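K.L.:
Sequence and computational prediction follow.
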Amino acid sequence: MSPECLDQHLQKTLSRGRVTVSRPAGCQVVPLYLFDPAVLEGPLSHQEAQAVVAEPAYWSFCWASGQVLANWILAHPHWVAGKRVLDFGSGSGVVAVAAARAGAHEVIACDLDPAALDAVAANARLNGVNVALCGNWDDRPVGIDVITAADVLYDPDNRPLLEVFRSAAPRVLLADSRIRNLGDQAYRLQTTVQARTWPDLNEFEEFNQVRIYLAGD
C-alpha cells in the first residue's frame, strides 16, 4: 500500500490532506505515515471543517494510548513474543507494528475502516514487518493468544468490549486515556504514562494520561 493511496483517502474529506513519515513523540522508534499538519496553512473552510467532523480520518493520527502501548510492548516484548496477537481498532497500526517488531508469531490488525487497514498495511511495510488484516471482529481467526487495544473506550457503549476481549483470548493488553475506572477488576493497572496525540490535537490534559492494563496471565 502506497502513501499516495493514503493521500487519496484523506482528500475525500480534506482536499489539502496528505500524509508524511513521522515519528510520534511517545514512540519514536516506530515511523508512521501520518497526517501532515504543514498542509494547514490557514484555517479550514466551513465545508472542510464539516467534512472532517463528519468522517474523521482517525488512522491518520497516532493517538496517545497507541503510542504508549506500542512503546510499552517494545520495552516488554515477552508479553507478545511468539504469540498470535490481534490488535483491535488498529487505526494507524502503531500497536500492531510494535507487536510484530517485538517478536509476535503473527499479528492481525482489526479495524472496520478500510482506510485504516490501508494505513496499517503501509505502516507495516514502512517498518519492514508483516501484519495481517481483518475488517470485522466476527471474522477474526481462531486461536488468538493476545488481544491489544488502545483508546477504544471513548464511547461508554463500548464498555462491554472489556468482557468480550477477555472471553476471546487468554491475555489482553489495554491502553486507555478516557476512563479513570474501568469497572472490571480483571484488568490490572500496569503503569500510567503521559503522552499526546501526534500530530498534537491540543486535547484536554486529562486525555494525555494513559493507563495500561493487563488482563489474564
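P.N.:
That came through fine.
K.L.:
Please count neighbours and contacts with C-alpha atoms only from this point.
P.N.:
Will do.
K.L.:
Check which helices and strands the host helix or strand of residue 148 sits against.
P.N.:
Secondary structure assignment for residue 148, by DSSP states H and E: strand 146-150. Strand 146-150 sits against helix 64-75, strand 84-88, strand 171-176, with contacts defined as 3 or more C-alpha pairs under 8 Å, 6 or more residues apart in numbering; DSSP states H and E.
K.L.:
put this beside the first:
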Amino acid sequence: MTDPEAFIRAQTAIARPALVPEIPLHLATEITPIWQATEAWLGAEGIEPPFWAFAWPGSQAMARLILDDPARVAGKRVLDFAAGCGLAAIAAAKAGAALVEAAEIDPLAIAATRLNAALNGVAVSALDGDVVGAPCRWDLILAGDVCYEAPMTGHILPWLRAMAAAGAEVWLADPGRAYVPREGLAEIARLDVPVTRELEDRDNRLVRVCTLAPADHSTLHPGA
C-alpha cells in the first residue's frame, strides 16, 4: 500500500461531526464513491465499507460525553477499540487522558486516525492489527457501534468482558444495532445523534452509552 495518507486527503474533505463540532476530521460525504475509490486503489473487490471515512453515531456520542465531562478520562490510559476515524480517541486526548491508543485492523483507518490526530494537535498511538486477545493495559476502553454483525460481536464481546473483569472500564456505545447484548450493560448516558441517510435509514439515532459488565454467563440475542 503506497501513501495511504495521500489517498485519504484526496478522497475526503475536512469536516466537523454534527454532535462534536470541536473536532475536525478527514471525512467523506458519500459512501459509494469512496468505497469504489478504495477498491480501485487497493486493486480488490468486495472489501469492507470504508468505516474510517465517517463519524459514526457511537463514536460521536462517546466523544461528546468525554468532552462534556473530561474527568471521566483525565489521567487515564484509554483505548479506542475499532476506532474508525479515531474520533473518540481524539476526544479522550483533548480531555487530558494520560495515554490514548486507537486499535484498527484496516490500514486506511490507521492512517486516517493518524491524520485526524495530527489535524487536532493531539497524541494518539494507532495500533495496527487485532488487539482482541491482548492482556489488559488500559483503564478505559471505548467501543462505539461494534455490535452490528454477529461474527464481529462474537469475536470481540468475550474479550471486552475479559477486559472488564481485569479492571478496565468498558464503554459500549450502541445506536440500536441488532447484536448488542441484552445483559451486563449499565447505561450512563443517552444522546440523540444527527446522522446521514448515506449510512442510516433515518436522520437521527438515539445512542445509549453503557458500561459493560464482566458477566461470564451472558449470551448474544438479536435485538437491542
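P.N.:
Ah, there it is. What you see is a predicted model, and the numbers here were worked out from it, not measured in a lab.
K.L.:
TM-score of the superposed pair?
P.N.:
Comparison of the two superposed chains (TM-score structural alignment, normalised by the length of structure 1) gives a TM-score of 0.79, and 199 aligned residues with a C-alpha RMSD of 3.0 Å.
K.L.:
Tell me which helix or strand comes right after the strand holding residue 148 of structure 1.
P.N.:
Per DSSP H and E, the helix or strand that comes after strand 146-150 of structure 1 is helix 161-168.
K.L.:
residue contacts, the spatially closest residue to residue 45 of structure 2 that is not a sequence neighbour?
P.N.:
For residue 45 of structure 2, ignoring the flanking residues on the chain, the nearest one in space by C-alpha to C-alpha, 6 or more residues apart in numbering is residue 39 at 5.6 Å. Residues near residue 39 of structure 2 by C-alpha atoms under 8 Å, 6 or more residues apart in numbering: 45-47.
K.L.:
rerun that using 10 Å as the cut-off
P.N.:
Neighbouring residues of residue 39 of structure 2 by C-alpha atoms under 10 Å, 6 or more residues apart in numbering: 33, 45-50.
K.L.:
so it is in which element?
P.N.:
helix 31-42.
K.L.:
Make TSV from the helices and strands packed on strand 146-150 of structure 1 and add mean neighbour count and distance to residue 163 of structure 1 to it.
P.N.:
Below are those laid out as TSV (neighbours: other C-alpha atoms under 10 Å; distance: least, C-alpha to C-alpha, whole Å):
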stretch	mean neighbour count	distance to residue 163 of structure 1
helix 64-75	25	20
strand 84-88	26	14
strand 171-176	26	10
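K.L.:
okay, the ones you listed in TSV with distance to residue 107 of structure 1 next?
P.N.:
Listed next are these as TSV, based on distance: least, C-alpha to C-alpha, whole Å:
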stretch	distance to residue 107 of structure 1
helix 64-75	13
strand 84-88	5
strand 171-176	14
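K.L.:
Out of the ones you listed, the one nearest residue 130 of structure 1 is which?
P.N.:
Comparison of those against residue 130 of structure 1 by C-alpha to C-alpha identifies strand 84-88 as nearest, at 12.2 Å.
K.L.:
tell me, that closest one lands on which residues of structure 2?
P.N.:
On structure 2, the counterpart of strand 84-88 of structure 1 by TM-score structural alignment is residues 77-81.
K.L.:
Thank you, goodbye.
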